[in-house]
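Student: Coordinates for the following, if possible.
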Amino acid sequence: MGALRKTSHWDFVNELIVEKETVGYLSNGDRYWRLCSRLAEVRTTGSDFHSKERVVSFAIADAIVQYRHIWRRTLTPDVLTPYFDALLSQESMDYVSTAVHQLCDLLDEHRHVHAGIIRIVWRVALVKPENLSDALKEKLLSTLWSRTQIPFQAIKRSRAMATHFFNHETKRHQRVPFGIRQLNATLTTPLFPFFYVSVPLPVRHWSQSILEASLSPANPLSIRWSNLSLLAFFHSISGSQSLHMPLSLDSTEFTDWHAALMTGILETVISSYPSPDDVRGLVRLLWQRWRQSPHGNKRPSFVIRAFVSACFRLAGHTKDVELCHECYRYSVRHNLFLSSGGVPSSERVQADSLMNHCVQAFLDLPGQEWATLFQSIDIQPPEAFGRQADLFIQSLVSRDPNLAHQLYKHCIRHSIPLSGETQKLLMTGLVAHRPSATISVLDHWVGDVRPLLLPILRSLGTCRLQHMEPLQAKILGSALLKHVATQKLTSHFKRPIQHCLYLFITANRAEDAVQIVDAILKHKPSYFSASFLKRLLQLLLRHRQFRLSIRLANLFGNIPPAVTNDIRETLVLGLLRGGASNLARRLAPPDMPRSHEVIARIAGFRKHPSRITVPKVPPVSRHSVTDLPSFTFAFLLVLNSARPSIPSKVLMSALSQMDPTTKTLLVNTYLNHLTRRSQRRVARNRRVFRSVVHMKDFFVQRAGFSPDRVTTNIFVKALMRSNGFDAVKVRALFDHLTRHGYPVAERWRRENNVPFGTVPLPPGYLQLSFPEGPIEFQKHCRPLYKMFIKALHRRRDVTGAKMIVGILKDEEAAYLLGKGT
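Tutor: Here you go, the predicted structure:
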């Protein structure tokens, strides 16, 4: 077995064939396998020159013998392609001559050959002219000419050219429009029916005449061979290759044969040229030669559109503005866009494709050259341009949805009719980029809105839109309400609708949000979770939608009692904090077991308790010190009362039982309340800062209070309440904070390495403390900088305020960048 594995399978093939030859009989199959084994010997011969030449000569000689026995009886000539490749790979011209003669005999014998043999023909045609004798050229050209004189018989199936393609935008299979590749395939079909494409009869007659004029024996041999080489070059070149064959544009030899093939070659290789300047001049010259051709009036309209479409594509790739405009004017002048009806469907498909390539070309141009297309809308009658406008929009949706929407609005203003399919395609393509523009269309949308609603809602959630225009919220809410009132929603709508309901409330369309929730819960009471409905209730309370909050709370269906008590407490306390004391008092049940509700009842369900009820709150709060939310609620009620001496006593009695973090939070709340209370009583009271400093020192000494950077912000706020603190001092204070670590970008620093260039303040100035620890942008930096902006505006220092606005924007950008990474 080891010896067998070292032996090539071709050795076994040769051994079997020799045994059968000794018997005296070799079938055509045996000869074919012997031919293949000889070709394998040619490919695997060693590097020794003398032995290689001897082995190759013997192998090729035997291969030629086997070929002569089987070539007439081969039903599929493509299996003989390796034989011709081997002969043409040899340096000896004798082998090349043999290959050409045998190839011509094979083409005479077999009318229908496939891609392999056709590739061999192109390979021979691309051999350098000086390496082939005139006799061999004449032999091949005569063979091909004789094939063109055979009456045409279309083959049933051909894999050379596709007839349909799948449109991912319309989700349908559509006919491939007749383009430059189909045109060149039609030119090749009389030679090789493998390239057969179903085309109109005028195009077939035109291509037959062009082919006969290019390969006619009446022409000189050099011209015929050059035309054949150009055809072979078109079928052989790939997109990754560059032009290595000169394309002659001599006006004396230039025909439609050259125009079609050169255009196809340029379209194939254009992507390999990074700079459009390399081929722009060649494309423009090709266009001029084609227009100046004396046989232009004999071209069928299909041929003209195919060439102009290719020129549009080349002009867009090379950024040739002048050529784009020339092609557009030529198309309009010769009615290539078919603005009138009554034409065959194949011609309509090609005209639509021409319009699509026109749009793509103008979009590829620099600047606003696509405005030319918009101007043409006003030139033609609206009803005649409706079809072209559909094509414009359909081609623009995938490239530039915003531009497609501009064209859509232009058509609406000028009463240009658009098909429903086009409008739907535009809306579905636009919703991911501009959901707000899609919402405005719902107001006058005719038909089922379901295909648009879900993409719109998903887009609003994906882009995390925080605010919506009230008019858009009204349109979307109306469309959504009509939909949910008649149909049950699937789970795919759940999360998008939840985000959309938040937007309705912030856009002052809270009633629409509650109506939508009511309509959905009527069909399916368990569609929304209790936690979501609670968040929605809290948002309504924050926006002071008290009546709608009560209405939403009544929509809660079968939920556990614990959740019911939680919802009731949220509603009552929300009404209380919002100042709706009467509603809170009316909705509160007599038996309220929770501490929040007990405290609210003692305070008379008032946000600002009276002087009589305030003393009753502290005893309750002392029993709920361990319940921090309840104590904070009671403490805030006391702060809002008209008894300023009670809050400090309540706080001092409870601080000893709290951890340092809670202690700092409550003391900062109290200090901040001092600044607000002084603002309500006496504007910019000079004693505000002193009272804040005094109470801070009091809590530090008596309760172990540790100031943090929020405390520093409160001190700055108290300073700015004073009338004597003018704009100059505000600037100096900002520079003082900058020197103590508050962030400022380098580009804002001026003299003394600070934004406003003030001199340093003496140590301990204004008794400001700067605790250790990081400065957080959201918690410390942004509120502080906004206070400075407001203070400078009030003091009419607009320049200083603008500088701090710029500093704040830079810091916010840096924060978001760091957050994203």
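Student: contacts and neighbour counts: CA atoms only from here.
Tutor: Fine.
Student: those strands in the protein, which residues are they?
Tutor: Listed in chain order, the strands found in the chain under DSSP state E are 164-167, 172-175.
Student: How about residues contacting the first one?
Tutor: Read that as strand 164-167. For strand 164-167, the surrounding residues in contact (Cα atoms under 8 Å, 6 or more residues apart in numbering) are 172-176.
Student: before we move on, back to that, out of the strands of the chain, which is closest to Pro660?
Tutor: strand 164-167 (66.5 Å; Cα to Cα).
Student: from the chain's centre, how far out does that closest one sit?
Tutor: The chain centroid and the centroid of strand 164-167 are separated by 22 Å under Cα atoms, centre = their mean, to the nearest Å.
Student: With stretch 69-79 instead?
Tutor: Mean C-alpha position of stretch 69-79 versus that of the full chain (Cα atoms, centre = their mean) differs by 53 Å.
Student: distance between the ends of it?
Tutor: 15 Å (Cα to Cα, to the nearest Å).
Student: can you pull the buried residues of that stretch?
Tutor: By neighbour count on 16 or more other Cα atoms under 10 Å, the buried set for stretch 69-79 is 70-71, 74, 77-78.
Student: Give me the distance between Leu4 and Asp256.
Tutor: For Leu4, the distance to Asp256 (Cα to Cα) stands at 61 Å.
Student: next one: Tyr742
Tutor: Going from Tyr742 to Asp256 by Cα to Cα gives 75 Å.
Student: before we move on, what about Cys463?
Tutor: Cys463 is 53 Å from Asp256, by Cα to Cα.
Student: quick one, which of those two is more surrounded?
Tutor: Applying other Cα atoms under 10 Å to Cys463 and Asp256 shows that Asp256 carries more neighbours, namely 20 against 12.
Student: One more, please, to line up against the first structure:
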Amino acid sequence: MTRRVSYATKFNLRDELPGDAKLSANDEGASSSSPIRVQTGCPNHDLVHTVSPGRFGWDDGHSQSIPIRRSGTHFSKDCADQSLALEVGSEPQPSTSNSRLAPTYLHCANTISNTYTVPRTAVPGLCHVQYTSTMAGTGSLGDPPVAPVASVSCTALASAIEFVQSLLDAPASDQQDVADLVSMFHEYRPGLLRGLGVKHRSELLCLFGTISDDRDARHYHSQCKGRIRVAPHGQGYWEEVIEVANEMDRLGHVFEERENYWLMRAYLECSRSTNSAASRDMARLFYSRILGQAQHHPSVLIPYLDIFLAHPSAPDFSEALDLLCTSIERQDNPHRDLVHLFWKVILTNGSVLPSAYKSRVLDLLLRRISHFKTTIRSAVPVSLNDLITAFAASIFPCYRTSALPPALAPWIMNCVRASLAQTIPIGERFDNLVLLSMWLLPRELSKSPTLGAASQSGDWRALIGLAILNRSLGSSTAVTPAQPDMQDVVRSFWLSWKDSARGDRPRGVIRAVTIVFLQVAIKVEDGPLFDGCMDYLTSQQAWNAREDGHETAQVEQLFGTVADGLSTFKDRTWMKLPSLLGNMSHNSSQQTRYLRRIFLRLAGHDAELAHQFYLHCLSHGIPVSLEASVPIIQCLVFQQRWSEVIPFLQDRRLNRGALEQVVEAILSVFRGARQESTTPIVAEAVGDALRRLYSTTYIPDRLKYPARFFFPVMITSGRSQQAIQLLEVFARNNLVMFTPRFYLRIIQTLLRRRQNALAVKTLELASSPQDKQSALADLRRKTIRGLIGNGALKLAAQVESTHPDATKRIPHDRLSYIGRCGSRSHKPTLLALLRLVSRAMKPPVRASVILATVQKLVQNRSFALARRLMKRSLGHLDATQLTAVGNVYLHAPVRYWNMRNGRLVRHVLRAKDFLVQEYGFTPDRVTVNIVIKTMLRWRGFMNTRMVRSLFDHLIRNGYPASEKWHTGNGVPFGTLPGGVTLDLSNIRPNMSFKRHVRPLYKMFIKEMFLRRDSRAARRVVGILKEEEVLATERKEHREQARRHGIVKKQRRRMLALAKGKSGGRESGG
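Tutor: Coordinates of the predicted model:
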């Protein structure tokens, strides 16, 4: 029986979201077991669905949401304003293939559609129905079941399918973020997977596995890996692999080898995180589906065994162990990861293995012992690590040593066979394997086996135990036991090594092992053990080496280790080491190598100790070559002990390579410390060394900047002539090394020291064709301007006639014109001075031109023209520039007029007040110096006591003087406040030693000497020298910080560039 229940209200069916279907379930014909039929009254679109209310717990009088699916088609506008009807009647029987979900969902024929929940204001007694609209006659119950999904747009689903297809089909122009793909997969999962083809679903599964894999399984990787951008340490997407596989299984897909591999990996990872036996069963199932030899490929077998061998209590452990041993037996050279897994099982699960499995493993390894490949490098000495690696290489060829001579191979083979021989108890043999696995797998946590006395495997246990101990002591994270306990452990290994001594031990093995014992003795500060090792080496004649480079390199390393112990055990080793060096039968080249290594290691610990040992060797008659002394010379250079460095530098017997190392160290010290000067002897010696090295060859790139920095140092050190001669020699072979900017720095340094002729000669060298002509022209113009400023008008005219392009009529050359206007013998006329003023005010008006013009005017006592120019240029000068111009004006009467005493003081003070009132002049510390200079020239009024009082007053107001110069009242001369004073409250506090302090203190020194107060003058000289040193240190510190900042910035730029290149290669790959 079917009863119709009318719809309570009408709703509008729109393009995207239809209205709310509110249906009443309270009709008298409906019951909890009666089926419900929902349909629309639209003639074009029929919404039909039958559902059993009882399946949703729908009782009479309650509301319930019924999930019904809507197809991808949209309602047309003529469907609007239609009503729904609810029919209650008998439930139709669903088809067999969809019996699980047929009463609940309407499936549209061959169409994956979206679900819409249509909200509307609730009405009592009505239920909210989620419904699906289909074209009339297209509904079918024969489609596969689909799980309910969230409400999405059909257009968005189509876009998602198209995006995934384009991603899997062809390379995309840009990489896509994996997070976007995963979120899209979860949002559209059922519809997305059904909308994709078989090939696309398979490739999507492999893609999720590929981006989750950290192993080398390239033949299983998806080709779309390069199109996905994955975080460096992102999470795995193994759950997505399983979800894709489940959907493919519902669709009847038969998995191929690639899908089986990734499903095996996915279930293995699930088992790793959850320790689920069901996941391991599924992994075993998919592993069994990988047919043929592919099961034994390392990319398949290793992750499979890694999970099953991690649980020794699991029933699958023995089967996995058998598979591992079988795989190793079948291969002559097993994969390194497979061997790593083998040692991991021995290390972590060896204590729980039954004796039968231990015996099988030992027999397997004993059968695998064979000759291994040896590679010898003359420059690399044999180490203890090489010997232990050779132990493993004799069993598994995947291990290779970097330096092992063939002569040591028989001893290695005998030692391995003796340690794994069947005559030894199984427990002892297996403990030997555990020791080797501890060395090979340092990151695996394990418990050290109990090591008792072992007659046949004493060398094996001593070597491996010593190597493990040395590595643990060298680790920064290692927890070091108490020192006496550690010494006992080391001595036990030493006794085991000595007691198991046999006559067939090669000297290379003895040296390699004893070197590590010496290193451990130094670390635990065991002096008796250190002495015992040295005596043992002497008894075994291990200090002697043949002519071949391999043994010489090992003895050199041995002496270096003994040198490390010299700083710790100086009393024990100080006398032994020279005797060993003097009594050995080695040639001069070997002795040079040994001494050089000793000096290098000592210098790394204590430079002074290295120098003392050098003198100690000379006092004992040991010939120390100059080449061996290079580390000592470098230490002296870094300490700037130039008196001891210069004799080495001037010795003509020093070869080119050693001389280059010393010169490089000296130049790096000057450049790093940013020193501006040195003693003339040092500058001359370094200049001669540079000439000897690079007078006919190209200067290396690493020395380009240090060498360029040293030229101004030579000039300021009083060796200007030698510096320019050296520059002339270098310029012949290193054209691109010297830039116009470098030449400008040299010329400016020379001009400051009044070396005008050398400045012109330097300008002639700056003619490289690689430089821009504009830069060279600017260099010539600045040189001419500097020459004019120094009064070298003839040289300036010479340069101008040689290079006419340097004086083109541009605004910058107004300074040169001002400098050439007039001379000492021919003063300029009034007309010429008026022309200067008019030229200075031509646009563009520059502060430097105004300053030079005012200086020229006051120099010729044209103060009225100077004031006129200052007034006209006020709008073009800021406060700092106006202060500089005003100071030039104030200083003119002191320099160019004959006024003195009180008249000069009054004139300067009135001029200062005039500038402040009329032009807004702001006094600074240069103004203070000018005023003090005028006061000190009033010698009839300023007596000795007043000069001292004025100096103390300046110290109280912030001028520098350390406390050691104070005699009383916190000032150098002990005067009381209130004597001669100046108001410095409005002066800015920042102070420059070069511009403010040094000129002021020199004035006081001169005036004190003129007043015959030499004691006070010498005190100010001491203060000045001390402050000059401090100012130089502060400047060098600033230069060092600036240099470090430049280097750090360059390093960051290089790292960013390298990172960009590596990223480009990865994206390209």
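Student: mind checking which of the strands of the first structure is nearest Pro401 of the first structure?
Tutor: Across these, Pro401 of the first structure has its closest neighbour in strand 164-167 (17.6 Å, Cα to Cα).
Student: Okay, helices next: where are they in the stretch 301-450 of the second structure?
Tutor: With DSSP state H, counting those that start in this stretch as the criterion, the stretch 301-450 of the second structure has helices at 317-330, 336-349, 355-368, 384-393, 409-419, 426-440.
Student: likewise the stretch 651-800 of the first structure?
Tutor: Under the criterion DSSP H, counting those that start in this stretch, the stretch 651-800 of the first structure carries helices at the ranges 660-681, 688-703, 709-719, 727-739, 782-794, 798-820.
Student: what's the counterpart of Ile161 of the second structure in the first structure?
Tutor: By TM-score structural alignment, Ile161 of the second structure lines up with nothing in the first structure.
Student: In the helix or strand where Ile161 of the second structure lies, which residues are buried?
Tutor: Per DSSP states H and E: Ile161 of the second structure is located in helix 154-169. Neighbour-count burial for helix 154-169 of the second structure flags 154, 157, 160-161, 164-165, 167-168 (criterion: 16+ other Cα under 10 Å).
Student: same check, this time on stretch 405-417 of the second structure
Tutor: Neighbour counts using 16+ other Cα under 10 Å place 405, 408-409, 412-413, 415-417 of stretch 405-417 of the second structure among the buried residues.
Student: from those residues, which is closest to Val663 of the second structure?
Tutor: Distance to Val663 of the second structure across these (Cα to Cα) is lowest for Pro405, with 38.7 Å.
Student: Quick check: chain neighbours aside, which residue is closest to the closest one?
Tutor: Nearest non-adjacent residue to Pro405 of the second structure, counting by Cα to Cα, 6 or more residues apart in numbering: Ile376, 5.1 Å away.
Student: go on, His433 of the first structure?
Tutor: His433 of the first structure sits nearest to Pro401 (Cα to Cα, 6+ apart), 7.4 Å away.
Student: just checking, that neighbour touches Met427?
Tutor: No. Applying Cα atoms under 8 Å as the test, Pro401 of the first structure and Met427 come out as separate, 9.1 Å apart.
Student: Looking at those two, which is more packed in?
Tutor: Shown here are Pro401 of the first structure and Met427; by other Cα under 10 Å, Met427 has more neighbours (26 against 23).
Student: can you pull the contacts of that one?
Tutor: For Met427 of the first structure, the contact set (Cα under 8 Å, 6+ apart) comprises 438, 452.
Student: Let me know the distance separating it from Val441 of the first structure.
Tutor: According to Cα to Cα, Met427 of the first structure stands 8 Å off from Val441 of the first structure.
Student: counting contacts, what elements does the helix or strand hosting Ser643 of the second structure pack onto?
Tutor: Here Ser643 of the second structure sits within helix 642-650, counting by DSSP H and E. The contact analysis (3 or more Cα pairs under 8 Å, 6 or more residues apart in numbering; DSSP states H and E) places helix 642-650 of the second structure against helix 630-638, helix 680-694.
Student: what angle sits between the first one and helix 642-650?
Tutor: Taking axes from the mean of the first three to the mean of the last three Cα atoms, to 10 degrees, one finds that helix 630-638 of the second structure is oriented at 140 degrees with respect to helix 642-650.
Student: Just give me the mean distance for helix 630-638 of the second structure relative to the first structure.
Tutor: Aligned to the first structure and superposed, helix 630-638 of the second structure gives a mean residue distance of 10.2 Å (mean Cα distance after the TM-score superposition for the first structure).
Student: Can you list the buried residues in that helix?
Tutor: 630-637.
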